[in-house]
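**Student:** Just a sequence and a predicted model for now, questions to come.
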Amino acid sequence: MNPSTSHDPKHDPLQPFAEALRERVPSKEALLAEAKALSKKRRNKQKASCAGLLTLALAGGLWHLDPAWRSEDIQVAIGQRQEVRLQDGSRVALNSGSHLRIEWRLRSRQLELLDGEALFTVVHADKPFIVRSQGVRVRDIGTVFNLRSDARGVDVGVIEGSVEVSNKHTAPRLLQAGKQLRATAERVGSVEATNAAALTAWQHGKLRFDGRPLSEVVRDLQHYRRASIQVADGRTGELRLSGEFDSEGVEALIDMLPRILPVSLLRASDGSVVLSRTR
């Protein structure tokens, strides 16, 4: 054997075996490339898994929080009434000057009466039916109920079935048919007797007062006119009014008050009215 060619790879008898081995065993570079690809694949898979878990967590959180994903405002003009039918078949009758917000939520049917008066006829469903107003929460238990919301607070009266009335400071109070109460964000008042005729008189264009203090009467009349009506002082507000009147004739009723009660009437150029006791 020629010494000069003893280490020549071309004449190495093991060369074919080395080349076959290299074909079967990946090179260092190939192993590194494969390891990087595998790591990237695992990272992508972990990211996808984390993203899926995050999506599920967010969905679960949204379901628990019950956010409103859509809302619609309905405002009724002074002197008008309007009836709204909800998607579940429930109905809301709105009185003059009322402002209602309808909310679409995941877990509940919720509305907010921002101002005015509304009669709710609720269809039973799996999702609870809740009406909010001025920090007061009214939860329906398959019923027909009336809400009036103004500066005095929220008056809740039940015609059929029952509701639960609550705020942040009090536990839910059960209110059954033929009963009413007044609530605010701070307190829930005592339960009093009422009847369907009194609660629904406004739907028939009537105003019914049974010995109602003039301060309360004025608040009711305010729903039917833009310009303000005021009583001059507490003594004037203590006067009481009884009778049934046409809600479309509020101006005529105001002009009639000095003939019914010991009050004087002062009208300003902007339409506002001030009532003062005369004796």
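**Tutor:** Alright, I've got the coordinates.
**Student:** contacts, neighbours, all on C-alpha from now
**Tutor:** OK.
**Student:** Regarding the protein, what is its longest helix?
**Tutor:** Ranked by residue count, the top helix of the chain under DSSP state H comes out as helix 28-65.
**Student:** so how far is it off the chain centroid?
**Tutor:** 38 Å (CA atoms, centre = their mean, to the nearest Å).
**Student:** Make sure I have this right: residue 212 is in a strand.
**Tutor:** Yes: note on residue 212: a strand contains this position according to DSSP: H, G, I helix; E, B strand; the rest coil.
**Student:** Surely it touches residue 241?
**Tutor:** Yes: counting by CA atoms under 8 Å, residue 212 touches residue 241, with 5.3 Å between them.
**Student:** all helices for the stretch 1-150 of the chain, in order.
**Tutor:** 15-24, 28-65 (DSSP state H, counting those that start in this stretch).
**Student:** would JSON lines of those helices with mean neighbour count and distance to residue 101 be doable?
**Tutor:** Rendered in JSON lines, the data for those read as follows (neighbours: other CA atoms under 10 Å; distance: least, CA to CA, whole Å):
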{"stretch": "helix 15-24", "mean neighbour count": "11", "distance to residue 101": "73"}
{"stretch": "helix 28-65", "mean neighbour count": "12", "distance to residue 101": "19"}
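**Student:** putting a second one here so we can go through both:
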Amino acid sequence: MERNVILKYLRGETSPEERIKMLRWLEKDPAHLEEYKYLRRIFDATLCNEENIPLSIHSSRSTNRRIWMQVAAAVAFICLFAGGTWLYTQHLSENQAELLATRDIHVPVGQRTEITLNDGTRIWLNSNTTLHIESQKGKDLRRVCLNGEAYFEVTPNKHLPFVVQTGSHEIQVLGTKFSIFAYKDRNDFSVKLYEGAVDVSDKQNATTLRLSPDEEAKMSDGGQLIKAPFDKTESLLWIEGIYHFEDTDYASIFRQMKEYYKVDFDVRNPQILQYKCTCKFRQEDGLKHILEILQRIHRFEYEWSDDEQTVIIR
């Protein structure tokens, strides 16, 4: 695979044809996946904004030094296209490079990533997710905008509330652990709280809910923001690259696969949507493997459309 195509994929700039080609290349050989992981680490280390926000490098000798993100980006891309991928990746690993701040992050289809903000807040981003981080300079809060799925461990700061904006919803915290599912082209929305407290606001209906640990805010069938308890036992397996479904109907599984792999599903037999299963999949196994497993649980046939953008299921 040409590295310029891999780079476009990391940036989320591939055409539909290039994306399909990329996913098939990854599935073809484990060595391809390992090469991709090397390039992914470099790309993650070079995410930067337009304000030259510095990157902190923590060395194994416990000494800290500051370097500018643009320098890191320049070195990384030279390594990327000059064949020095392994050396630069090793350098980052040995020095435990930590990404402190950025502006826009997009996680490509079928991938996930983790970042650390300059206040110590850690964020895990799932497949096909975009995060915009606003500059904090001169502001009395910390704000990010999310389209997709993420898990947050927010560093406490009573003087600077942390706010997540997701379309028509807003989540405000001081310091806590919570997850959000909010893809802009989906009606599904949920906030699950694991520790601390959060306020979830629905601006359209002028509703605000205060969540306690083990509570979830979500939209009811009638379009109202409600809260309910949830089982957190395996709700964050996606952070480890595992998709877990518990007694879930195929309609819901297909909706999530649409977001994670950016493909459409055309189900010609409505009965298939009512099938249910309890199962786990590894993200790296790819959509083809997931469909094959679902076929074994409840029989159906599928094929790709001519443009390879839609899975037709019968």
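**Tutor:** Structure received. As the structure is a prediction and not an experimental result, all values here were calculated from the model.
**Student:** Could you tell me the TM-score of the two chains?
**Tutor:** TM-score of the superposed chains, computed with TM-score structural alignment, normalised by the length of structure 1, equals 0.67; 206 aligned residues with a CA RMSD of 2.4 Å.
**Student:** before we move on, the earlier item: looking at the helices of the stretch 1-150 of structure 1, which is closest to residue 269 of structure 1?
**Tutor:** Among the helices of the stretch 1-150 of structure 1, helix 28-65 comes nearest to residue 269 of structure 1, with 50.6 Å by CA to CA.
**Student:** Where does the closest one end up in structure 2?
**Tutor:** Per TM-score structural alignment, helix 28-65 of structure 1 has no counterpart in structure 2.
**Student:** And the longest helix of structure 1, what does it pack against?
**Tutor:** In this structure, helix 28-65 of structure 1 packs against no helix or strand, with contacts taken as 3 or more CA pairs under 8 Å, 6 or more residues apart in numbering; DSSP states H and E.
**Student:** ok, 10 Å please
**Tutor:** Other helices and strands packing on helix 28-65 of structure 1, by 3 or more CA pairs under 10 Å, 6 or more residues apart in numbering; DSSP states H and E, are strand 99-105.
**Student:** Give me the distance from the strand it packs on to the chain's centre.
**Tutor:** 5 Å.
**Student:** go on, stretch 135-147 of structure 2?
**Tutor:** In terms of CA atoms, centre = their mean, the centre of stretch 135-147 of structure 2 is set 19 Å apart from its chain centre.
**Student:** swap in stretch 190-200 of structure 1?
**Tutor:** In terms of CA atoms, centre = their mean, the centre of stretch 190-200 of structure 1 is found 25 Å from the chain centre.
**Student:** before we move on, what about stretch 82-89 of structure 2?
**Tutor:** Relative to the mean C-alpha coordinate of its chain, stretch 82-89 of structure 2 is positioned 26 Å out (CA atoms, centre = their mean).
**Student:** Longest strand in structure 2, please.
**Tutor:** Of all the elements of type strand in structure 2, the one with the most residues (DSSP state E) is strand 142-153.
**Student:** Now do the same for residue 24 of structure 2: its match in structure 1.
**Tutor:** The alignment leaves residue 24 of structure 2 without a partner in structure 1, by TM-score structural alignment.
**Student:** Not counting its neighbours along the chain, what's nearest residue 191 of structure 1?
**Tutor:** Once its chain neighbours are removed from consideration, residue 191 of structure 1 has its nearest residue in residue 181; the separation is 4.9 Å (CA to CA, 6 or more residues apart in numbering).
**Student:** what's the burial count for the one you found?
**Tutor:** Around residue 181 of structure 1 sit 18 other residues, with neighbours defined as other CA atoms under 10 Å.
**Student:** That one maps to what in structure 2?
**Tutor:** Here residue 181 of structure 1 is matched to residue 217 in structure 2, going by TM-score structural alignment.
**Student:** Just the buried positions in the helix or strand hosting that match, please.
**Tutor:** When elements are assigned from DSSP states H and E, residue 217 of structure 2 belongs to strand 215-219. Going by neighbour count (16 or more other CA atoms under 10 Å), the buried part of strand 215-219 of structure 2 is 215-218.
**Student:** same deal with stretch 145-159 of structure 2?
**Tutor:** For stretch 145-159 of structure 2, the buried set under the neighbour-count rule, 16+ other CA under 10 Å, comprises 145-156.
**Student:** And that stretch, end to end?
**Tutor:** 20 Å (CA to CA, to the nearest Å).
**Student:** now do stretch 101-118 of structure 1
**Tutor:** Using CA to CA, the distance between the terminal residues of stretch 101-118 of structure 1 is 12 Å.
**Student:** And stretch 177-194 of structure 2, by the same measure?
**Tutor:** Taking CA to CA, the span from the opening residue of stretch 177-194 of structure 2 to its closing residue is 5 Å.
**Student:** Return the distance of the corresponding residue of structure 2 for residue 215 of structure 1 relative to residue 269 of structure 2.
**Tutor:** When the structures are aligned by TM-score structural alignment, the residue of structure 2 matched to residue 215 of structure 1 is residue 251. From residue 251 of structure 2 across to residue 269 of structure 2, the span is 11 Å (CA to CA).
**Student:** Among the two, which residue is more densely surrounded?
**Tutor:** The residue with more neighbours, out of residue 251 of structure 2 and residue 269, is residue 251; 17 against 10, by other CA under 10 Å.
**Student:** Check the mean deviation of whichever strand or helix holds that one from structure 1.
**Tutor:** Mapping residue 251 of structure 2 onto the secondary structure by DSSP H and E places it in helix 250-261. The superposed helix 250-261 of structure 2 is, by mean CA distance after the TM-score superposition for structure 1, a mean 1.7 Å from where its aligned residues fall in structure 1.
**Student:** Give the other helices and strands that that helix contacts.
**Tutor:** When contacts are defined as 3+ CA pairs under 10 Å, 6+ apart, helix 250-261 of structure 2 packs onto helix 16-28, strand 142-153, strand 242-249, strand 264-267, strand 276-282, helix 286-297, strand 310-313.
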